[in-house]
Structure formats: C-alpha cells, structure tokens
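Q: Structure, please.
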Amino acid sequence: MPTSDTNNASYATQTQFAPINIDSFKAYDIRGELGVNLDEAIAYRIGRAFAQILFERYNSADNDATAELKNLKSAIVIGSDIRHSSEQLKQATIKGMLDAGVDVIDLGMTGTEEVYFATSYYQALGGIEVTASHNPINYNGLKLVKEHSKPISADDGLAEIQALAESGQFTTANTLGNLQLLTDKSAYINHVMTFIDTDKLKPLKLVINSGNGSAGPVVDLLIEKLAQAGAPIEVIKLHHAPDGSFPNGIPNPMILANRTATQQAVLENKADLGIAFDGDFDRCFLFDEYGEFIDGSYVVGMLAQAFLNKYAGESIVYDPRVIYNTEAVIHEHNGKAVISKSGHSFIKQVMRDSGAVYGGEMSAHHYFRDFFYCDSGMIPWLLTIELLSITGKTLSELVSGYIAAYPSSGEMNFHLTTHDAQTIISAIEEKFSTENPTKSMLDGLSLNFGEWRFNLRASNTEPLVRLNIESRGDEDLLQTKTQEIQQWLASKGAVPA
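A: You can find the predicted model right below:
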C-alpha cells in the first residue's frame, strides 16, 4: 500500500512511478476502504491517468468520429461530498490532473449530479465526484464521466485508466494545468427548476431528510426558488446540516432502520410527502402521507406516467428486475417501452440510442433526457409535487392502484455459501424448465410465467444473488412463489443477506 505523499510534493516533472495494484476499481466507479485500497497517493495517480487519457483523446480528435471533442474545453470538473476524507482525496486528484497539463474546475462540495451537470454545462472533457455515497464511513471513492456527461465503465475506458494509474508510466505535460474554483450553483438550480411548472403547484407540506449528506445546500436553494415563484410549499427539514461524521447514521434509505426518522416526521407533521436521499443525493426515496415507503419500481411507473402526460408517444427506459407495472403504465399512456440491463452506464446508453425522455430503475435512480441523460435525485421529488398538485391526489392514491395490480416482493439479497452465482442461476432455470416460461438473459435470469415472474441476478461487487418476484394482481400467488424460491435457495446454501 503506497503512502499518501502528494500533499507537499509536486510531481509535475516526475513521470515514472513504481507499479502498484489498485483494487478499488469496480465495474462502474472506484470505491475503496481508506488506508487499505484508497488513499491520496492512489487518488493522485487516478486523477493523472484520467486527465492524461482524456487529454490525449482530445488532442487526437481530428476526424468526423471525434470532431465533437474539438468543441470542448481542455478542462475537467471535480466536486466532493461531505465525508471528512473527501476534500483531501479531491485535492490529491486535482494535483494529478494539473500535473497532467489539464485545467481543473473545482465545484466545491457537491452531489454527483452537480458534476454531471457541470461537465456538460462547462463543456469539459470529463468530471469526477469524490464520494462513497451510502457506503460505510471508512470508505470513499470516485465517480467518473467523460465528455457530455457520458458514463465510463470497465468496458469503456475505466480499465484503461486503471492500467495507467497502476503502471505509473505517465507522459510529461508541456505546461501545468490551471485551477479555477467555481462554487456557484445557480445554473444547476435554474436547470433543475425547468422540469416543473411552479404555477401549477398547490399547497403541500414536505418532510425532506438530507441524511447529513451533501443534499442540504441544494435543498435550501430549491426551496428558495419555490418561494420566489410563490409556490405554497412548506418544508420540514430533517438531518439537514452536512456532517461527515453522519451523527444520524450513514445516509442509506434502503436500510429499513434508516427510514424510521422520515416516517415518524411525516406522521408527526401530517405531511403530504416524505423525501430522503443517500449521501451524494443521486437517489431519491419517497414516503406517502402515511409514512409508507414507496418501492422504487412504482415510482418509475408514476414518473413514466408524468412524462407521457407531458410528452405523448415518447420512449421510456426501465430495467428488467420488476417490469409488469412499468410496462402497463407505458402501454396505457401510449408510450414506447424500452427495456435495458440495469446499471447506469447501460440505462444511459439505451436512453441515448432511443432518445428516451425518461429512464428509471427500481433502485431509485432516475434518468432524464433533458439532464444530459443522467440521473438526478432532485428532479424526481419536484416532479412528484407537481403531479400531486395537478391530479389533486395523495401519493398513496397515485401508487395504490399500481401496488394492487402488480404486487412485488421487493429486492431480496442472498449470500452464497456453497455455490457461485452462475451455478445457482443455471440450477433454478432447470428447476422451472418444465413450466415453459418465457426466458430472458438480458440481466441475470428472468423467467415469466404469465401471471407471475422473477428475476435472479448476480451482484457486480459481492458474493450475492438478488431476487425480485412479482405477480399480476395475485398477492397469494406472490407470497407462495416467494416462499418457494426462498426455500429452494436455502437448499442451495444461499442465505438471506
């Protein structure tokens, strides 16, 4: 493990470093345990490799296929979340990029979507958010995008960045890059507000739980904009102040215990809606007026309906884990259903290919064509209050029909103790083969039996399989099949996570 030696030393003239192994690179981003597989020396290497590779692409953009790169600025934007380690890791990453000869725009403390926005808004070569989102407090990481806020995955550039960072064989820059601090969020806030018509908003009371993450300052600015527009929105702020020690626990509303504070605040304040975020607020979680958590797949259906009411006949992208409700909503509102493998790089590419106006995953990631095909945690709740206002319905009324018509199990995770994921998936396919289901291998294994279906897929990062089951209006069938598959998985040594 290299030591953190970037704070006081300039490596601008140094191009040869000892090779190291960096195992914090994942399928879509970089995540590691502090002092184990991520520190400032590693962040420096990643920043320098990222900048060098993007800058070389920029300088070689001399044909039609890459001509659009020539319209960009030779700069990379970077922001960081509120974790105590994030600022130091950001500064080390900045140092690497400057030493690679690339200009850097420091956005200050941000959520991930602010980096997505700024990458396109400033016409930058790429962007970096230093964040560990909802991971434990002793972790951190980097999320990377390239030009036009396009994702970078292991199959599309991330492996190349890893290889160069590990080798330490950097080229010498002709000049050092320049650093500019641009922390004004006005352009981002104004853009987010374009997604709704504030004149349509009716009196609503909201509970917003920022989880002591990076969301608080952005929530304040959006509330200010709503007030300036005369929108009759009252907001109760919960765990609002950014605090890298996370005094109220790591902001991850997927954990059942972490939902209690929001649920109680909704009930105590007789609020119309509860909203909670993860640490870098690229995911938005909703609670109805009874404090009930709304499963992400039903939020996808609701937002699909909202967009199709505004933009008739448009395409909607969704993932294959839970599909019945989303497909029914799209069909009912004359949209075009486009299924994609789950994961942000796949969803974003399918959206670009199809021109889809909106894409959603049950994991609470929501993507928008007019937000550079990127995910945002702020746009969904704004759209929701607009939809509540236009329809005059409560959130429970909006989604109760979905839930009754297409009940689902929610995502269940199982640790693998005796077999690997592919063995389990192959075995369950064989188990149900005599029932002649419709099969898809788009993302793990999906078997559709007409009145019910399930999706079983391997985790990209852990020895887990993830199971989702749904039915067409038959809660008893759902419960029977859920119990059956859980028992079968147990017999194969897969235990609930």
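Q: rest of the way, CA atoms for contacts and neighbours
A: Noted.
Q: Strands of the stretch 251-400 of the chain, residue ranges please.
A: 273-277, 284-287, 315-318, 336-339, 358-360, 366-368, 374-375 (DSSP state E, counting those that start in this stretch).
Q: swap in the stretch 51-200 of the chain?
A: Counting by DSSP E, counting those that start in this stretch, the stretch 51-200 of the chain has strands at residues 75-80, 103-109, 126-130, 139-145, 179-181.
Q: to compare against the first, here's another:
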Amino acid sequence: MLQKIFKAYDVRGIYPEPLNETDAWQIGYGTARFLLETASKEGRTDSGARLVVVGRDMRKSSPSLVRALKDGMIEAGAQVVDVGMVDTPFTYFAVNALNAAGAVQTTASHNPAQYNGFKVSGVGAKPVGQDTGLSAIKLIAEGARKGMGPGGGTEESRDLWSGYRAHLLALLPKEILDGTRTLHVVIDASNGMAGTMVPQVFSAVKGLKITPINFDNSTGEFVHEPNPLVEANLAPTREGVRTLKADFGVCFDGDADRCMVIDEKGEPIGCDLLTAWLAQGWLKAQPGASIVYDLRSTRSVEESVRAAGGVPVEGRVGHVFMKQKLRETGAPFGGELSGHFYFGDMWCTDSGARAFINVVSALVAAGKPVSQCIQPFRKFSQSGEINFENEDKQGALDALRAKYPTAKFHTLDGLSMDCGTWWANIRMSNTEPLLRLNLESRDAATVAAMVKELEPILGHRVDH
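A: Down below sits the predicted model:
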C-alpha cells in the first residue's frame, strides 16, 4: 500500500485503507533510518543527532498511527521525543530547539477527517520531499520488517510549549503585548490544531481580543473541512467579523501551518495580495532583501517589491521549493497563493501563527484598516485558478506555444507566458489529468476573453 500513500511532499491517505498502523511502523522505521544516516553524513556526532521529534494532530486515527510510527523508529535505533498534540510548525521549532535529526508530524493537513498522513522534516527543519528524501524513505520502508533493525531506541515525552510560546511572542509588537494597542480578531480554528495553538500561545496577550470559532478539537471531527482555500469554509469567519465589527479575521487549516485572512469588511484577501502588503514591512526592516513568491501570484507582488527596493524572487509552487528558495536567497519572507507564508525567523518554514503575528504587526504599523492597506496592490484582474481536464497535458502546452509564437515563455513551473496585455501560468497536475490555469490582465474583460480563447486548447473546464 505504500505506493498509494507516498506523495510529492508528504505521506497521505485514507485511514485505515490504504494507510494503517502497519504502514506507519514501516514509515517510522524508514524515516528514522534516513534521518539518522543523513545527520551522520553531515558530520553530526552530538547527542541530538539521534533525536527524532514526533508530533500529531487531533484526528481519531492519530494516536494509534503515532504509536506504530514510534515503534518503528525505536526499532531503527532512534531516540524518539514525543511532543504531543501540536500544530505542524511546532515540530519545526522542536527540531531546532533540541538540535534533533528531524521530525515527523502525523497529520493530513486540510483533508477531511478520514484522512491522515506524515510530514517529514530533517536537520534544521529542512523539508523532506520526494526528491529530498521521501523516495529513499519509501525504499527503506518497503523492505522493513520487525526484528531486522538494530533496536536500542528510546522514547520520552517533552512539553516544549513554553519555549514555542516565548519564541512567537517575542515577535509581536510591544504595544500589543502590553495592551497599549488592542485588536479584535475573529479566529476560526476549523476544529484543528489552531484550537490548541492559539490558546496556548496568545491567550495571555493583553492587546489581542480573540473571538474563537470552532476551537473544539476533542472529537477529531470538523464542522467544515479544514481547508481555508474553499470559500464556503470562510463563511463563519466572514460573518463573525462583520457582526462583531472586528479588525480582521483568520481561518486556519487543520494543522495550522497556513491561513486565510479576512479584512474588516468581511472580505477574503488573496494570499498574493497579502504577500505584497506584508513584504513592505520586511523591506523597511531589511532594505534590499529578497522576497520569495510563487509564480502564480499577481504581478503586483513583483512590481511592489521592486518599487520598495527589494529583490523579487519567483518560486515554484510547493512548500519544499519555497523553503529551498528562502534558504538559497536569505529572504526573510515569502508567500504562496495556497496560504502558506514562510519566514526566515522560523527557520525558513511556513507557520500560520507567524503569519498571524505578521498581520498584527503590519496592521499596528499602518494605523489604518486592513482593506485600505491592501487596496494599493489591487492593480490587476485575475482569473483565479481554473482547472481543465485534459488527457494530453503536454500536447496542450505545445499547442499554446504554437498559437502564441510571439509570447514570452518560461518553464520554471509548468508554462508561464506573457502576451503583453495578459499573462498566464499553466501547470500540470502531478496526480490527475488536469491543467491548472491562472491568468491576469489589467481589466476583467480581457481576462474573461482570454480564458474563453484558451479553453478549447486546455480542455474541459471542471470545478475541482
């Protein structure tokens, strides 16, 4: 069953088929072997080089999967540190706080309750994806059998919340910490790990008045799917902001590594527009810095970063690639359309809590409503991501090149094309016969006309 659950960036599947405790044991064994061997190759001989952090989310299947996962790690000789039920970014903190060889978070992120999975990170919380370790882990796991490992591993539980809290709160403005400035925020935890993280980290902050929605994560069930990219899932946050006249709202996904922001009018803010706004504060603090953004983003990101004296760095879609770009460029900040925001002060990882803090800080500095802060970056009209079914994905991309021979093309991730009055990116799905279109222009009429013109080439338009 391992073939079905190893994905490009993590391990994920429906419990108990195709993902179950037998798989978890094999994955634990394979992951521990990989992480310990990688740490050894990097010259690590310290006590932390055999530590592997394990965390989990609130899903019903997580406790039994974690038990099997840890048993596999112990068989491989790892010293397992169980940090309990935490948000995924917590494990990135723990890896660095303990100087561990890596971490595994048991979670299926934004997927429905019947799913589960594993997110793996290495030394320094570097992401482990298909090309950076997951393939090797899968190979080891496939041959793993109980009794074959060196054994000698250990297990302990540690409560690291105080350190995590201190690290995050040190990044909040002092006016918020001491209550000189107060913000009212509506937060929908989606019955996920933000329901644990937000009270643990922010409950004692004097300047934050938090109205909680869907914070109960004790049942492992969701009132709505924990995916903030689906507009219907934002309804409770939008209504809460409007009814209570809050300063803004936030809706987190299941493992709280990403979020969507709602302005004071109850309107969702595109994550690329949020990236453009937040980048301004980073460039004031670090003039000339690089800002990483995913290549589907509005052109406003590139233009505004350049205008503020920064270096815009286009990145491939996906957390593995975005994190890598932050490390390569030394960028303090990056943003992705999916709601993942990346921070140099979080070890170049994504963090919903840190993104929330960044919005609070930017709002305090601006001294005006969120909608007014975002408005200057609304320069272009966007199609949003549109999916097309197509069995010959490469053929469609070749047809686009042939139809628009004077366009400027590049292939960092899929096919990006600039035709002067409009520009677009078309990416192929890794797992389905789908092409994903994002198109932009200076006016809505051009966007509508060009989407209609491209549709016969791209295939049959679908909603998923």
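Q: which one of the strands of the stretch 51-200 of the first structure lies closest to residue 187 of the first structure?
A: strand 103-109 (12.3 Å; Cα to Cα).
Q: So which residue is dead centre in the second structure?
A: For the second structure, the residue nearest the mean C-alpha position is residue 340 (3.7 Å; Cα atoms, centre = their mean).
Q: wait, what's in contact with that one?
A: By Cα atoms under 8 Å, 6 or more residues apart in numbering, the residues touching residue 340 of the second structure are 257, 258, 259, 319, 350, 351, 352.
Q: Over in the second structure, tell me which residue corresponds to residue 321 of the first structure.
A: In the second structure, residue 321 of the first structure lines up with residue 296, judged by TM-score structural alignment.
Q: Its match against residue 438, yeah?
A: Yes - using Cα atoms under 8 Å, residue 296 of the second structure is in contact with residue 438, at 6.3 Å.
Q: anything in contact with each of those two?
A: Common contacts of residue 296 of the second structure and residue 438, defined by Cα under 8 Å, 6+ apart, comprise 424, 425.
Q: And for the residue mapped onto residue 429 of the first structure from the second structure, the neighbour number?
A: In the second structure, the residue paired with residue 429 of the first structure according to TM-score structural alignment is residue 401. Using other Cα atoms under 10 Å, residue 401 of the second structure has 15 other residues around it.
Q: Tell me how far residue 401 of the second structure lies from residue 407 of the second structure.
A: Residue 401 of the second structure sits 8 Å away from residue 407 of the second structure, going by Cα to Cα, to the nearest Å.
Q: for residue 71 of the second structure, same thing?
A: Per Cα to Cα, residue 71 of the second structure is found 55 Å from residue 407 of the second structure.
Q: Tell me which of these two has more neighbours.
A: residue 71 (24 against 17).
Q: How much space separates the residue nearest to the centre of the second structure from residue 124 of the second structure?
A: Residue 340 of the second structure is 19 Å from residue 124 of the second structure, where distance means Cα to Cα.
Q: likewise residue 408 of the second structure?
A: Relative to residue 124 of the second structure, and taking Cα to Cα, residue 408 of the second structure is found at 38 Å.
Q: can you give me the helices in the stretch 151-300 of the first structure?
A: Under the criterion DSSP state H, counting those that start in this stretch, the stretch 151-300 of the first structure contains helices at 159-167, 186-193, 215-228, 260-268, 296-310.
Q: Kindly reformat those as a markdown table and extend each row with mean neighbour count and distance to residue 199 of the first structure.
A: Listed next are these as a markdown table, based on neighbours: other Cα atoms under 10 Å; distance: least, Cα to Cα, whole Å:
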| stretch | mean neighbour count | distance to residue 199 of the first structure |
| --- | --- | --- |
| helix 159-167 | 19 | 47 |
| helix 186-193 | 15 | 12 |
| helix 215-228 | 17 | 10 |
| helix 260-268 | 19 | 25 |
| helix 296-310 | 22 | 15 |
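Q: Need these in JSON lines (columns: distance to residue 419 of the first structure).
A: JSON lines is the format used below for the helices of the stretch 151-300 of the first structure (distance: least, Cα to Cα, whole Å):
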{"stretch": "helix 159-167", "distance to residue 419 of the first structure": "28"}
{"stretch": "helix 186-193", "distance to residue 419 of the first structure": "46"}
{"stretch": "helix 215-228", "distance to residue 419 of the first structure": "41"}
{"stretch": "helix 260-268", "distance to residue 419 of the first structure": "36"}
{"stretch": "helix 296-310", "distance to residue 419 of the first structure": "29"}
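Q: do you know which of the strands of the stretch 51-200 of the first structure lies nearest residue 400 of the first structure?
A: Nearest to residue 400 of the first structure, of all the strands of the stretch 51-200 of the first structure, is strand 139-145, at 35.7 Å by Cα to Cα.
Q: out of residue 296 and residue 438 of the second structure, which sits in the more crowded spot?
A: Shown here are residue 296 of the second structure and residue 438; by other Cα under 10 Å, residue 296 has more neighbours (25 against 22).
Q: returning to what we had before: what lines up with the residue nearest to the centre of the second structure in the first structure?
A: In the first structure, the residue paired with residue 340 of the second structure is residue 365, using TM-score structural alignment.
Q: State the distance from its match to residue 129 of the first structure.
A: Remark: distance between residue 365 of the first structure and residue 129 of the first structure (Cα to Cα) = 17 Å.
Q: Spit out the contact partners of the match of residue 429 of the first structure.
A: Residues in contact with residue 401 of the second structure (Cα under 8 Å, 6+ apart) are residue 407.
Q: Have a look at how far, on average, the one helix or strand it maps to is from the first structure.
A: Taking DSSP states H and E as the criterion, residue 401 of the second structure maps to helix 393-403. Compared with the first structure after the fit, helix 393-403 of the second structure shows a mean deviation of 2.1 Å (mean Cα distance after the TM-score superposition for the first structure).
Q: if I pick the match of residue 321 of the first structure, what's in contact with it?
A: 317, 337, 424, 425, 438.
Q: again, 7 Å this time
A: 425, 438 (Cα atoms under 7 Å, 6 or more residues apart in numbering).
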